[in-house]
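> give me coordinates for this.
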Amino acid sequence: MAQLTDDCFASNTLLSVDAAEALIGTRIPPLVGEEQVALADALGRVLAHDLHVPLPDPEGARFVTNAPVLPHAGGRRVQEDASHAFGTVNTPASRLDSNARLARGSTPERVVVLPAGRRLRVTDIGVAAALGCASLPVVPRVRVGVFSTGDELSAAGGARGPAQIYDSNRFTLLALLARLPTETFDLGIMPDHAGESSAALQAAAANHDLLLTSGGVSVGEEDHVRAAIEQSGRLVFWRLAVKPGRPVAMGVMRCAATGFPGKPVLGLPGNPVAAVVTFLHLARPLVLRLAGAAPEPLPRFPVEARFNHRKKVGRREYVLVRLRPSLTTPLAEKFERVGSGMQTSLTESDAFAELDEVTTAVVPGDAVQVLPFAALF
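The predicted model follows:
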């Protein structure tokens, strides 16, 4: 069970993205425990212990490919490269160390093949199978409860009132979480009432490792998530120096059933693009930290800007762009229909151009970093 340390802080000062990620990485401990899962079910899970080299393979000269090299043997020739003419076999010359490798038993004992904290990939599953593993010890999935907030939201598939919109953020967040080592729980739409918000968060804290909300963290009269966190726990930080995504609240909730004070809750903005940006920088590293996973930097690569853009110093900014191939560096064109509330802007663009805190302007020809959606989603 994770518990934030008491030296966390909250103030009205805008917190930088790097500072927020560092706070998560240093003050939130991983979940405790492990479970054994079949190799077929281990993809994407976090390895609980180092995987070492097992006993050496049995040696024998019956299988030519795996045969031990005889002492004082010269270079090895590949049969496929040999040619036969006039009773003579000809092979190309080779180095003494070519076409051979150390036997597994020749490697030092206790060599780590896969380290603890690694989120298992397809190739890792193959390695584990090659070592004879039928199952692996992994960290339990992080149990994440997801709320949307707001009386203006209507559940998809239901009737929509005259001043309502269909709730989309909750399903976006659940889909993003599905790519992480989580077990997710759809907790529906939280109403815009202070007492009900606090009670809902308290009750949910009893059954989840992390609570994730969307909306209700700004300064409006009906934005109750931040106040609910302060009333039923404590606020860690509020407001991030990023655009889009400034109104973010992170704190810890007391569990209504046990009084345990350490269940993290993260309140993301209600605007869809802002919710995705802050998920990537806060919810994603928070889940990985709870899961005991090694830090995984977001995928980035450089492109050449083909747009003009001005921004304020001191905050990080994300601009939706479309990518175009080039003979050298890919080109990034600004997605002109801007607005963090436009859900379709994420499907009609290819990446976020990431403009750091010291940048004030971008002009065509500038080198910028992008976060490609294909690798993120």
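
> from now on I want contacts and neighbour counts done on CA atoms only, so please keep to that.
OK.

> for this protein, list the residue farthest from the centre, please.
Of all residues in the chain, residue 86 has its C-alpha farthest from the mean position, at 63.0 Å, by Cα atoms, centre = their mean.

> tell me the contacts of that one?
Counting by Cα atoms under 8 Å, 6 or more residues apart in numbering, residue 86 touches no other residue.

> with residue 4 instead?
Residue 4 is in contact with 27-29, 252, 262-264, counting by Cα under 8 Å, 6+ apart.

> who wins on neighbours among the residues you listed?
Among the contacts of residue 4, residue 264 has the most neighbours (other Cα atoms under 10 Å), with 27 neighbours.

> assign a three-state SS to it, would you?
Look at residue 264: counting by DSSP: H, G, I helix; E, B strand; the rest coil, its state is strand.

> for it, which non-adjacent residue is spatially closest?
Spatial nearest neighbour of residue 264, chain neighbours left out: residue 252 (4.3 Å); criterion: Cα to Cα, 6 or more residues apart in numbering.

> contacts for stretch 114-129, please.
Contacts with stretch 114-129, where a contact means Cα under 8 Å, 6+ apart, come from 39, 42-52, 292-294.

> before we move on, back to that, the residue nearest to residue 264 is in what secondary structure piece?
Here residue 252 sits within strand 249-253, counting by DSSP states H and E.

> run this one through as well so I can compare:
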Amino acid sequence: MTQTLEQIASCISGYDPNALPVAQAQEFIARLVPKVQAVERVAIRSALGRVLARDLISGIDVPSHDNSAMDGFALRGMDLADDGPTLLAVAGTGLAGQQFTGPVPPGHCVRIMTGAVMPDGLDTVIPQEFTTLNAEGLVSVPAGIVRTGDNRRLRGEDLARGDAALHAGRLLRPADLGLLASLGQAEVAVFRRLRVAFFSTGDELRSIGEPLGEGEVYDSNRYTIWAMLTRLGVDVLDLGVVRDDPQALREAFTRAAACADAVITSGGVSVGEADHTKRIMAELGEVLFWKIAMRPGRPMAIGKICEPGNAGREAILFGLPGNPVAVMVTFYAFVRDALLAMSGATAEALPPLQAVCTTGLRKKAGRTEYQRGIVSRGPDGRWQVEITGSQGSGILRSMSQANGLVVLHHGQGHVAAGDLVEVLPFDGLT
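Alright, predicted model coming up:
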């Protein structure tokens, strides 16, 4: 049964919508968002970036036979001498895909290539660079170079028949497609793509190509949101710029709720802004308006909106602030993980980087701050991070210059030059 926002809030210790720590906002959103249920089968070349819907069970042993891990000579470990070189006659050659099946008497070996099936009765491979051939054509193996079982890959040591090769919730990566192919899987079951609609609000916004009047600006948020959504692999519906007009807003929200699993807006949720956006949000669903203890990105709306006349059709709403940097920071802090969870992906935190801060930073405890930084290697080889300069939430250029976000956590105070800080590299923000 779906919980109401009030029920979710009651589960969050110390919940205060007017001073909400980032961690509590993230916990609330994790409890709110549903997971898509529809499953489809796609060819593996169409599966990159999709979310695996079912555990993938291996129907074969990988490798399917004991095989050689080296180019060299396959032999019996019991034939190796302890007190001097072992001399072995060559019974034949085994190639990858062409197994040697002839007899291998004691005191004999088989020349073998990497990946070739081990001949019956042989259990060890000596790399060819450790051997020599004597005048009689015998292979000489020095004492102590290998032990029984060395350089042999065992049947099923990578995957045994019946093992789970990949688990449901896996966001499929390039190596996973290779693994699928190694198991002979031409298709794979994945969750359907999440559908996300988004639009910007504000009478001052103009689309690219339109002339700017006094006090007007081009809408950059739709392009950054589009780019961040595209990297997540969701289906994207851009509803453009919507003016601060109740009817236009109602039509945009109604259209979005009818076709999307999630709706993202930018602008219209701050104190002092025209309240049409907030009022229409509240009319069409169940929405909370937060003041989050963070910088940038304090105002945010979260909740559910419904398609009028279809109460069973709900879309999760993320109402982001209008400032360009705040839009990106709140997306990375809250929306990214929420959309991945809705897509069926298993939670996987972005790995932070520890870097030396090159300058001191002033920080007020009691809020989380995200500062734009440029990470590089210092003279001592350690990672270091330099702040891009002015950290105003409207300075989009600072995000373009940066290659990561310096995260100063809720309880953290001032940072001195030379202190280690946590950085989320942009290259890890998929």
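
> how far away is the one in structure 2 that sits across from the residue nearest to residue 264 of structure 1 in the alignment from residue 411 of structure 2?
Aligned counterpart of residue 252 of structure 1 in structure 2: residue 304 (TM-score structural alignment). Distance from residue 304 of structure 2 to residue 411 of structure 2, counting by Cα to Cα, to the nearest Å: 31 Å.

> next up, the contacts around the residue nearest to residue 264 of structure 1.
Listed by Cα under 8 Å, 6+ apart, the contact set of residue 252 of structure 1 reads 4, 229, 233-236, 261-265.

> swap in 6 Å and give it another go.
Counting by Cα atoms under 6 Å, 6 or more residues apart in numbering, residue 252 of structure 1 touches 233-234, 262-265.

> quick revisit: run the chain-centre distance for the strand holding residue 252 of structure 1.
Distance, stretch centre to chain centre, for strand 249-253 of structure 1: 20 Å (Cα atoms, centre = their mean, to the nearest Å).

> what of stretch 285-298 of structure 1?
7 Å.

> what residues of it count as buried?
For stretch 285-298 of structure 1, burial by neighbour count (16 or more other Cα atoms under 10 Å) applies to 285-294.

> how close does the strand holding residue 252 of structure 1 sit to structure 2?
Taken over the aligned residues, the distance from strand 249-253 of structure 1 to structure 2 averages 0.6 Å (mean Cα distance after the TM-score superposition for structure 1).

> how about the aligned partner of residue 30 of structure 1 in structure 2, nearest residue that isn't a chain neighbour?
Under the alignment (TM-score structural alignment), residue 30 of structure 1 maps onto residue 35 of structure 2. Leaving aside its sequence neighbours, residue 35 of structure 2 sits nearest to residue 342 (Cα to Cα, 6+ apart; 4.1 Å).

> in the stretch 251-400 of structure 2, which spans are strands?
Along the stretch 251-400 of structure 2, the stretches classed as strands by DSSP state E, counting those that start in this stretch are 262-266, 285-291, 294-295, 299-307, 310-320, 353-357, 368-377, 383-387.

> so the first one corresponds to what in structure 1?
I take that to be strand 262-266 of structure 2. The aligned range for strand 262-266 of structure 2 in structure 1 is 210-214, by TM-score structural alignment.

> any figure for the gap between the spatially most central residue of structure 1 and residue 54 of structure 1?
The residue lying closest to the centre of structure 1 (Cα atoms, centre = their mean) is residue 284, at 4.4 Å. Computed as Cα to Cα, the residue 284 of structure 1 to residue 54 of structure 1 distance reads 34 Å.
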